[in-house]
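[1] have a look at this prediction, sequence included:
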Amino acid sequence: MMKFEELFDFAIHNKSIYYDHITGLPNRNCLYKLFRKLQLNNKKYGITNFALMLIEFENLKHINGIYTGHRFIDEFSKLSAEILKGCINDKGIMFKFDGESFIIIVPYDEVQEEKVSALAESIIKKFKNYVKVNFYEVSSTVYIGIALYPKHSVELDKLLELADIALYEARSCGKNTYKYYDKVFYKNFQRKSRIISNLKKAIDNHELYLEYQPQLDIRSGQIVGVEALTRWKNYELGSVPPSEFIAVAEETGFIIELGRWLIKNSFNRCSQWCKKGYPLITSINISAAQLQDSCLLNFIEDMLKEYDVLPSMIKFEITETQIVELTVKNADIIEKIKRLGIGIVLDDFGVAYSSLNYITLFPIEEIKIDKSFIDMIGKNDKVLIIIDTVKYLAGKLGVKVTAEGVETEEQFRMLKGLSCDKIQGYYISRPLPAKGIEDLIKHKSVI
């Protein structure tokens, strides 16, 4: 195998053009130049098969906001480059690519694809640990998308596109993941592109609507509240599940506009219900990205006035995962929202860190036990002990407990025996339009 330095002769006297000034690594320009050189004479360099690995780090903007300004990302990039160099040694060539991503080219024999997988796994393992930057210990998730030459393409731009598609798939499969490009991924990528294109026009085209899932007070048997859920039906895509379009909205930043639409319409519906004699407390999901919106508090105040809604009739739900991402500034906004009289709910309890410490750090008045716990009722006796303990501790702290995802009579009966405050799920009803909620209250108000 040749020495990779031979490929870089052209760049020695053109460092400003071919090298990244922060990390000192060859850059995008150098990658294109090298690729052309390699294609013209790959036999000379002994490289006939190689993997193009696109490496990207998550949460850098969030980390940057917490610590020391834009210079922090520069320092993180330098350190990341050194760690990556240590992983590849002389196994491949590394480039600093666009933004905060890196490219690694790894030559391999056609029958030794596992060599590439082993390198990807070693990189992920290395970045699972905390990285110390400027006296701070930080952890950033890493994703890797891999495209193979010539198996997937012989064109660099196409290889980069396919590696990016594989990277997108890796993100959707969980933290610290790598994926090789597959034709199936391309269909997923195309659908995502269509979702992005159509979602931006969904509000103006009046394609969004709300459904509401009722919440039952276990003691009284009365429906006392609802969770407002955004739905989207598009003329091209049909009904798009929230699991698809909410993730895209968060990734593209459209979640701010979408969140405002949800707040506005939920407040309006809550106001109408109160005037009709249905005092239903309306819960609204709010994302960490929305809490970073400097105009959020003023917008909430304006909507309360516009629709003449009592703040006590509104609750905002924040997931455990989102709370982990909050900065001190965002936490302050939660305090201000609480001071308006709006309730704060910790959603999906049991999915992430499940720490009751959040109740002491944030003004949380209710926690929602995740459906994954409720599903195990009747299958694992330990689950009931955990739920009972959570309910006891929460009660001592003055926090209500709601069980979500309740689907069976057995689950309902056991949760009632544990004195949970409320339940939500198909056992009561699937999400319904506003008229359906009114009909449900009229004809099935008691269980």
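    Arrived safely. Numbering: from 1, shown residues only.
[2] contacts, neighbours, all on C-alpha from now
    Will do.
[3] the helices in the stretch 251-400 of the chain, which residues?
    Secondary structure of the stretch 251-400 of the chain (DSSP state H, counting those that start in this stretch): helices at 255-276, 288-291, 296-306, 320-324, 328-339, 357-361, 371-374, 381-396.
[4] packing partners of the first one?
    Using 3 or more C-alpha pairs under 8 Å, 6 or more residues apart in numbering; DSSP states H and E, the elements in contact with helix 255-276 are strand 223-234, helix 242-252, strand 281-285, helix 288-291, helix 296-306.
[5] residue 146: which of the helices of the stretch 251-400 of the chain is closest?
    helix 320-324 (28.0 Å; C-alpha to C-alpha).
[6] flag every buried residue along the closest one.
    320, 321, 322, 323 (16 or more other C-alpha atoms under 10 Å).
[7] out of those, which is nearest to residue 443?
    Looking across those and measuring by C-alpha to C-alpha, the closest to residue 443 is residue 320, at 35.4 Å.
[8] can you pull out the helices in the stretch 101-250 of the chain?
    Under DSSP H, counting those that start in this stretch, the stretch 101-250 of the chain gives helices at 114-127, 156-172, 183-199, 242-252.
[9] tell me the contacts of the residue lying closest to residue 270 once chain neighbours are set aside?
    Spatial nearest neighbour of residue 270, excluding adjacent residues (C-alpha to C-alpha, 6 or more residues apart in numbering): residue 282 at 6.4 Å. Residues counted as contacts of residue 282 (C-alpha atoms under 8 Å, 6 or more residues apart in numbering) are 225, 226, 227, 228, 266, 267, 270, 313, 314, 315.
[10] switch the helices of the stretch 101-250 of the chain over to JSON lines; also include mean neighbour count and distance to residue 221.
    Output for the helices of the stretch 101-250 of the chain, formatted as JSON lines (neighbours: other C-alpha atoms under 10 Å; distance: least, C-alpha to C-alpha, whole Å):
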{"stretch": "helix 114-127", "mean neighbour count": "17", "distance to residue 221": "50"}
{"stretch": "helix 156-172", "mean neighbour count": "21", "distance to residue 221": "40"}
{"stretch": "helix 183-199", "mean neighbour count": "15", "distance to residue 221": "39"}
{"stretch": "helix 242-252", "mean neighbour count": "15", "distance to residue 221": "29"}
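[11] comparison target, given below:
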Amino acid sequence: MLNRSALQEAFFRQLHGGDAGAVFGLLVVRALRLRELELLFGHALVESLADAVEARLQALLRPDDEVVRIGECDFAVLLPRLRERNHAALAASKVARGLHGMLDVGGRPIRANFAVGTATWPADAESFETLCLHADQACAAAATGRDRFALFSGTGRSRLVEYGELHAAIAGNQLRLHLQSIHDIASGDLVGFEALSRWDNPRLGPVPPAKFVGLAEQTGLIGELTRWTLNASLRHCAQWLSTHPRATVSVNVSPLAFVDQPLVDQVASALEIWEVPPRALTVEVTENAFVEDAPAIADALRTLHGMGVGVAIDDFGTGYSSFSYLKRFPVSELKIDIDFVADIVRDERSARLSASMVELAHALGAVAVAEGVENPETLERLRELGCDQAQGYLFGRPVPAEEAVAALGAAPKELVPP
């Protein structure tokens, strides 16, 4: 496997040995959320994943294209003698499509997400170092795009979220908390809120949560972001408990927060500071967090459950894991993903799958919560299926926490069932 210095040597060798005026492309291929994959599947399997990715790249590319491993599962691909700049974008598109879907990693199917960025010489750079920098910036832009590939744009850098900006936003309390209501389906009463962090960046405007949460996970800020979200959520929860003692707050937690930071200590500290009983808090994790029975996550969830904190499985039915984790981990709620809920009126298969999830939740003594409910017909179908709770635009979009608490303070106690 080549290294970075070998990549530079290959670039100048191809440059001086090629036709005058030839276009060169550089791809940067990066596995996304690699730390999470390593947590879930183990380091040895991630190493095998890199080997599988290299083999796939070799199969997708031309014989003269050179693949260089530059990180744990990061690759650079030198594309010599391109006819025009757009051909680099076509190569990036081909690689992105070729890496989409399952990879055979040591006889085990693994789905990983990749971003592919590309820049060209001489159009995008005057030096090898700048070419690498611009390809890397394009890869960062691709990580947040729908197609997961991007050609460098001269304005691309200005659209990237910077580490320093996010760190300052968290430390300076510049994030904002929004709340989306959760309702009892049988009565329609409010039973709680899901807490959602929002960031209005002065330079970029509103930043999608997937972008800044992903950056926090990649840069080690996830612990600080989790601490901010917990404290902001419980601060508002403390305000409504005096009039609505049964209303809870649900907080999404990244799997990395269980390992990189002492999550249990963070939760216990925040509950004590805001004088909120543990039963008023629910921690939401995606079922991918349970793959391979990660010991740190298992221990943390059992401790939190023992404290009285609820545990919800978010986006249930969309992850990699088997149902075996359900008998090993404490589960208070199963949240049925919008992909199933959205089609239950017109698609009988989705309705049957949703009904099975409701039955499974009840068999475990857990509450079934439907996500993404947008119309009365869907709500009625969920009622027929025996689903317990629902959230979605039918009940209201997420609103600033201050507005939600103010509205709740003006509402009667009977809004929440005893």
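    Thanks, I have the structure now. Nothing here was measured: the structure is a model prediction, and the numbers come from that model.
[12] follow-up on the earlier one: quick one, which of the helices of the stretch 101-250 of structure 1 is nearest to residue 234 of structure 1?
    helix 183-199 (7.6 Å).
[13] residues making contact with that closest one?
    Here helix 183-199 of structure 1 has contacts from 162, 165, 166, 168, 169, 234, 237, 245, 248, 249, 252, using C-alpha under 8 Å, 6+ apart.
[14] got it, and stretch 351-370 of structure 2?
    Here stretch 351-370 of structure 2 has contacts from 331-338, 340-341, 343-345, 382, 385-391, using C-alpha under 8 Å, 6+ apart.
[15] so where is that stretch in structure 1?
    Aligned by TM-score structural alignment, stretch 351-370 of structure 2 falls on residues 384-403 of structure 1.
[16] what is the burial count for residue 83 of structure 2?
    12 (other C-alpha atoms under 10 Å).
[17] quick one: contacts for the counterpart of it in structure 1?
    Aligned counterpart of residue 83 of structure 2 in structure 1: residue 110 (TM-score structural alignment). Counting by C-alpha under 8 Å, 6+ apart, residue 110 of structure 1 touches residue 49.
[18] how about the corresponding residue of structure 1 for residue 151 of structure 2, nearest residue that isn't a chain neighbour?
    The equivalent of residue 151 of structure 2 in structure 1 is residue 181 (alignment by TM-score structural alignment). Nearest non-adjacent residue to residue 181 of structure 1, counting by C-alpha to C-alpha, 6+ apart: residue 166, 4.8 Å away.
[19] same check, this time on residue 314 of structure 2
    Residue 314 of structure 2's closest residue in space is residue 286 (C-alpha to C-alpha, 6+ apart), at 4.6 Å.
[20] ok, that neighbour touching residue 317?
    No: using C-alpha atoms under 8 Å, residue 286 of structure 2 is not in contact with residue 317; the gap is 9.6 Å.
[21] before we move on, the earlier item: and the contacts of helix 183-199 of structure 1, which two are furthest apart?
    162 and 234 (27.6 Å).
[22] gap between the residue nearest to residue 181 of structure 1 and residue 402 of structure 1?
    Counting by C-alpha to C-alpha, to the nearest Å, the gap from residue 166 of structure 1 to residue 402 of structure 1 is 39 Å.
[23] now do the contacts for residue 208 of structure 1.
    Residue 208 of structure 1 touches 202, 230, 231, 232, 233, counting by C-alpha under 8 Å, 6+ apart.
[24] coming back round to it: so who does the match of residue 151 of structure 2 touch?
    Residue 181 of structure 1 neighbours (C-alpha under 8 Å, 6+ apart): 145, 146, 147, 152, 162, 163, 165, 166.
[25] trace the second one over to structure 2, please.
    For residue 146 of structure 1, the aligned position in structure 2 is occupied by residue 118, per TM-score structural alignment.
[26] okay, now that match: neighbour count?
    Counted with other C-alpha under 10 Å, residue 118 of structure 2 comes out at 35.
[27] same thing with the one 3 residues further on?
    Neighbouring residues of residue 121 of structure 2 were enumerated by other C-alpha under 10 Å; the total is 20.
[28] over to residue 201 of structure 2?
    Neighbours of residue 201 of structure 2 (other C-alpha under 10 Å): 15.
[29] what's the distance between the residue nearest to it when sequence neighbours are not counted and residue 101 of structure 2?
    Nearest residue to residue 201 of structure 2 in three dimensions, chain neighbours excluded: residue 207, at 6.5 Å (C-alpha to C-alpha, 6+ apart). For residue 207 of structure 2, the distance to residue 101 of structure 2 (C-alpha to C-alpha) stands at 27 Å.
[30] then residue 286 of structure 2?
    When residue 286 of structure 2 is compared with residue 101 of structure 2 (using C-alpha to C-alpha), they lie 20 Å apart.
[31] for the helices of the stretch 101-250 of structure 1, give me TSV that also has distance to residue 78 of structure 1.
    Output for those, formatted as TSV (distance: least, C-alpha to C-alpha, whole Å):
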stretch	distance to residue 78 of structure 1
helix 114-127	14
helix 156-172	22
helix 183-199	31
helix 242-252	26
